[in-house]
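Peer 1: have a look at this fold, sequence not included:
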């Protein structure tokens, strides 16, 4: 007997019911899901500027903060280099400048090293990745204030973070 026009098919001698529809078949196909996470590193200054202030002959000091974030399991190093050979006065009439080597930054060895516009100074290093939100790195500076015209002297510094 054959029922026509429906989705149910019954045949004589078949002891069961066959339903037409999609079928599923599962087998291990050997496909592997991979997630490749690339190494990344970033650095950001917490402040745009810092100031050392005192009278000539005295040593002024200050700090500036940086945030470094990396997922590199070998850690990272932070170095700083001056962009200019001298700090220049803001006043147009001021012809004095302060050689950049007068500004000193504390290196990773806890001693102070003269800044340079040709060579960087490492200020921090570690052999493990940063915290997920980044690590705070503090750079400490000092300068024996030179005998120059009273003014604000400025020059840019570039910090670089490199993964180990």
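Peer 2: Looks like it arrived, so ask away. Everything numeric here is computed off the predicted structure, so don't read it as measured data.
Peer 1: contacts, neighbours, all on C-alpha from now
Peer 2: OK.
Peer 1: so residue 75 touches residue 134, yeah?
Peer 2: No: counting by Cα atoms under 8 Å, no contact exists between residue 75 and residue 134, whose distance comes to 11.9 Å.
Peer 1: neighbours of the nearest residue to residue 70 once chain neighbours are set aside, how many?
Peer 2: Setting aside the residues directly before and after it, residue 70 is nearest to residue 41 in space (Cα to Cα, 6 or more residues apart in numbering), at 4.3 Å. Taking other Cα atoms under 10 Å as the neighbour definition, residue 41 ends up with a count of 17.
Peer 1: let's bring in a second one:
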């Protein structure tokens, strides 16, 4: 008997969206990963932010950017962008069958409209999960 397996590898460790307040910034191909499974029923990949806000790196800066302003577009969204929210995973990719022998490469685009916040580098964590069906 062969057990079902799934791996998510090569996930982009970080990306940057850079702009000025009021500007909408898009990064095509900001995140990529490889999903490999032998599951005949396929897989789903989801993403969710770990917290409600992106926080600044400069000491004393208490400005935050709500993660709900961060939007994602992947194979699961077609041509549109979907807002992210903690506790609400967004499906970004799926397959109705096994991956290619070397795995399926999945890419995600990100977009944000920069709010009126202090000049800083704001960061947060996104949690990607691959699950067999």
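Peer 2: Alright, I've got the coordinates. Here the structure is a predicted model, which means the values were calculated and not measured.
Peer 1: what TM-score do we get after superposing?
Peer 2: Laid over one another, the chains give 0.92 as their TM-score (TM-score structural alignment, normalised by the length of structure 2), with 129 aligned residues with a Cα RMSD of 1.1 Å.
Peer 1: rewinding a little: what residue of structure 2 takes the place of the residue nearest to residue 70 of structure 1?
Peer 2: Residue pairing (TM-score structural alignment): residue 41 of structure 1 is matched to residue 6 of structure 2.
Peer 1: tell me which residues touch its match, please.
Peer 2: Residue 6 of structure 2 makes contact with 35, 36, 37, 38, 39, 130, 131, 132, according to Cα atoms under 8 Å, 6 or more residues apart in numbering.
Peer 1: what's the longest strand in structure 1?
Peer 2: For structure 1, the longest strand by residue count, based on DSSP state E, is strand 59-70.
Peer 1: tell me what that one is packed against?
Peer 2: When contacts are defined as 3 or more Cα pairs under 8 Å, 6 or more residues apart in numbering; DSSP states H and E, strand 59-70 of structure 1 packs onto strand 41-45, strand 135-144.
Peer 1: was I right to think residue 56 of structure 2 contacts residue 124?
Peer 2: No: counting by Cα under 8 Å, no contact exists between residue 56 of structure 2 and residue 124, whose distance comes to 9.3 Å.
Peer 1: so these two - more neighbours on which side?
Peer 2: residue 56 (20 against 15).
Peer 1: and the more buried one, what pairs with it in structure 1?
Peer 2: Counting by TM-score structural alignment, residue 56 of structure 2 corresponds to residue 89 in structure 1.
Peer 1: can you tell me which residues contact the residue nearest to its match when sequence neighbours are not counted?
Peer 2: By the measure of Cα to Cα, 6+ apart, the closest residue to residue 89 of structure 1 outside its immediate chain neighbours is residue 153, 4.2 Å from it. By Cα under 8 Å, 6+ apart, the contact set of residue 153 of structure 1 is 87, 88, 89, 90, 97, 98.
Peer 1: thanks a lot, catch you later.
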